[in-house]
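Visitor: Prediction below, plus the sequence it came from.
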Amino acid sequence: MKEVLALIEKKKQEFAQTPFRAFLQDKSIDPRQRLAWAPSFAPFAMSFKDFNHLVLHKEPATNKLQEMINQHAYEDGHHWVWFLQDLKLMGYDYSINFIDTLKFLWGKETQKVRSMAYNLFGMCAFEDDILMKLTIIESIEATGNVALFEIAQVAKELQQITKQHHPYFGQSHYAKETGHIQAEVEDVSSFLESIELTEAQREKAFTLVERVFADFTESMNEMLAFAQKHPYDQTFITKAVSPLSQRTLSAVGG
């Protein structure tokens, strides 16, 4: 796995250069607006619960790796509760009719976010090689480590406005994201590096890493576009895109 982990680290550094990250860091923008993409992330945040409980978690665990994945899936599979708490704290818990809700969650503006979730299900649901699932988990954790750090910085600013701790977007969630699978192993990095892969496994793992990072990058671009077009206090109203925002969107292919 050493070569695979090296690729993940390389892709992680590239992922850290996305326009979405720059947007989160821009303190000239109200922190509430920098998190205005939150509702558009709902299809993934809620699907991730099922991904962990229905796809990754397997009982009984027949080997150490599955035990590790089960521990990780149990922890990661409960973060959706924090997400809902934060949406409420941020003022998004208001009523819209059911048809409009469905149109929003399965609409064009959340298409990449949904595809990211679907692709993770597709890559893992019928995968017999547990090392490939481990590769996907490591890739997901790497993206989370980058994105949630920046999001937590914005949440610190938001807390000054709301006077509330935000469990999903704040520091407590980021603290759970070590960049590796969350399992009861003394030295996770060393353990993972010690795993030997065949050439065929290595090539497949490389492909999966590229796919996961591509999906997350496309989703972050979509979320950036959403935040630039929707005022945080009027989520379902699209505003005109400023020339600066338009240039940013053009740069990411929006």
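Guide: Nice, I can see it. Numbering: from 1, shown residues only.
Visitor: alpha carbons only for contacts and neighbour counts from here, please
Guide: Fine.
Visitor: Can you give the distance of the helix or strand hosting Asp50 from its chain's centre?
Guide: For Asp50, the host element (DSSP states H and E) is helix 42-50. Distance of helix 42-50 from its chain centroid, counting by CA atoms, centre = their mean, to the nearest Å, is 10 Å.
Visitor: try this one next to it:
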Amino acid sequence: MKEIMNYIKSYDQKYKELPLITFLNDASIDPHKRISIAPYLAHFAMSFSDINRYVYRDLKNVDLFQEMINEHTFEDDRHADWFLKDFVKLGMDKQIYFSEALKFLWSKDSLAARCSVYDLSATVRYANSFEKFVVLEAQETNGNILFTALTKVAEELTILTGKKYIYFGKHHLNAESGHINVLNEEKYRSFLDSYSVTMEQREQAYHLIDRVYNIFKNLWDDLYINSGSTLSDKKLF
């Protein structure tokens, strides 16, 4: 199992070198411009509770892998609410026609966010608990990298606005440890350390980790392309 975890870790630098992370970390750029990716992240952020509840979570067929996954999904359920609260604080909650909001969420500008949801769901939907664990662990690793960068932006905004941001700030980052979140870490760590992976499982795990990188690279690259854009640029209001 250690080889698989190391393979996940080997992607850290690749994620950190993507243009989006460089952009978010650039303190010379106005933090309002850097946080302007928020609307383009909306479909993904708001869909994630469904992915947790209906794709990752399985309360009927529970082994130790699935037990860890289930526990993590319940913790992760709150994040969509955090996103909505920050969206209001950022001044992005403008009144528009419902049809215009739908048009934006299903426009080409949000295509990468939608595809990331579809691709991630397709990857996990019929996977076994071991495979789901690998995908979720790889996903949490890149989540930690993204929210480490976003937290820096949020902290700069707090200095300017006096507002504290939950989803984009340290509160969320503290929940994104880079690993699946469970209460009894010692119990599960012992299980993972002693788990013997077959050659077939290892090969499949590497394939899934590669796939997760490609899914999120596509999303992050699109967020970078849209960085600095605003909803008004899309003539929504």
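Guide: That came through fine. Since the model is a prediction, treat every value here as computed from it, not as a measurement.
Visitor: TM-score, when you put one on top of the other?
Guide: The TM-score (TM-score structural alignment, normalised by the length of structure 2) is 0.93; 234 aligned residues with a CA RMSD of 1.7 Å.
Visitor: Return the set of buried residues in the helix or strand just after the helix holding Asp50 of structure 1.
Guide: Remark: after helix 42-50 of structure 1, the chain's next helix or strand is helix 64-76, criterion DSSP H and E. For helix 64-76 of structure 1, a neighbour-count test (16 or more other CA atoms under 10 Å) marks Gln66, Glu67, Met68, Ile69, Asn70, Gln71, His72, Ala73, Tyr74, Asp76 as buried.
Visitor: Next, the buried residues of the helix or strand containing Leu24 of structure 2.
Guide: Here Leu24 of structure 2 sits within helix 19-25, counting by DSSP H and E. By 16+ other CA under 10 Å, the buried positions in helix 19-25 of structure 2 come out as Pro19, Leu20, Ile21, Phe23, Leu24, Asn25.
Visitor: From the contact counts, what lies against whichever helix or strand comes after that helix?
Guide: Using DSSP H and E, the helix or strand that follows helix 19-25 of structure 2 in sequence is helix 31-34. Here helix 31-34 of structure 2 touches helix 129-161, going by 3 or more CA pairs under 8 Å, 6 or more residues apart in numbering; DSSP states H and E.
Visitor: on that earlier part again, need the residues that contact the helix holding Leu24 of structure 2.
Guide: 15-16, 34-35, 146, 149-150, 152-153, 220-221, 223-224 (CA atoms under 8 Å, 6 or more residues apart in numbering).
Visitor: That helix against structure 1, how far on average?
Guide: Helix 19-25 of structure 2 differs from its equivalent in structure 1 by a mean of 0.8 Å after superposition (mean CA distance after the TM-score superposition for structure 1).
Visitor: do stretch 137-152 of structure 2 as well
Guide: Looks like 0.6 Å for stretch 137-152 of structure 2 (mean CA distance after the TM-score superposition for structure 1).
Visitor: Need the contact partners of that stretch.
Guide: 8-9, 12, 15-16, 21, 24-25, 35, 168-170, 172-173, 176-180, 209, 212.
Visitor: chain center to stretch 18-28 of structure 2, what's the gap?
Guide: Distance of stretch 18-28 of structure 2 from the chain centroid (CA atoms, centre = their mean) equals 17 Å.
Visitor: what's the mean deviation for the helix or strand hosting Tyr118 of structure 1 versus structure 2?
Guide: Under the criterion of DSSP H and E, Tyr118 of structure 1 resides in helix 111-125. Helix 111-125 of structure 1, aligned to structure 2 and superposed, deviates on average by 1.0 Å (mean CA distance after the TM-score superposition for structure 1).
Visitor: Give the buried residues for that helix.
Guide: Buried residues in helix 111-125 of structure 1, counted by 16+ other CA under 10 Å: Gln111, Lys112, Val113, Arg114, Ser115, Met116, Ala117, Leu120, Phe121, Cys124.
Visitor: Mind picking the two most distant members of these?
Guide: Pairwise distances across the buried residues of helix 111-125 of structure 1 (CA to CA) peak at 20.2 Å, for the pair Gln111 and Cys124.
Visitor: ok, average deviation of the helix or strand hosting Gln13 of structure 2 from structure 1?
Guide: Mapping Gln13 of structure 2 onto the secondary structure by DSSP H and E places it in helix 12-16. The superposed helix 12-16 of structure 2 is, by mean CA distance after the TM-score superposition for structure 1, a mean 1.3 Å from where its aligned residues fall in structure 1.
Visitor: so how far is that helix from its chain's centroid?
Guide: How far helix 12-16 of structure 2 lies from its chain's middle: 15 Å, per CA atoms, centre = their mean.
Visitor: likewise stretch 143-160 of structure 2?
Guide: 14 Å.
Visitor: Next: stretch 47-66 of structure 1.
Guide: Stretch 47-66 of structure 1 sits 18 Å away from the centroid of its parent chain (CA atoms, centre = their mean).
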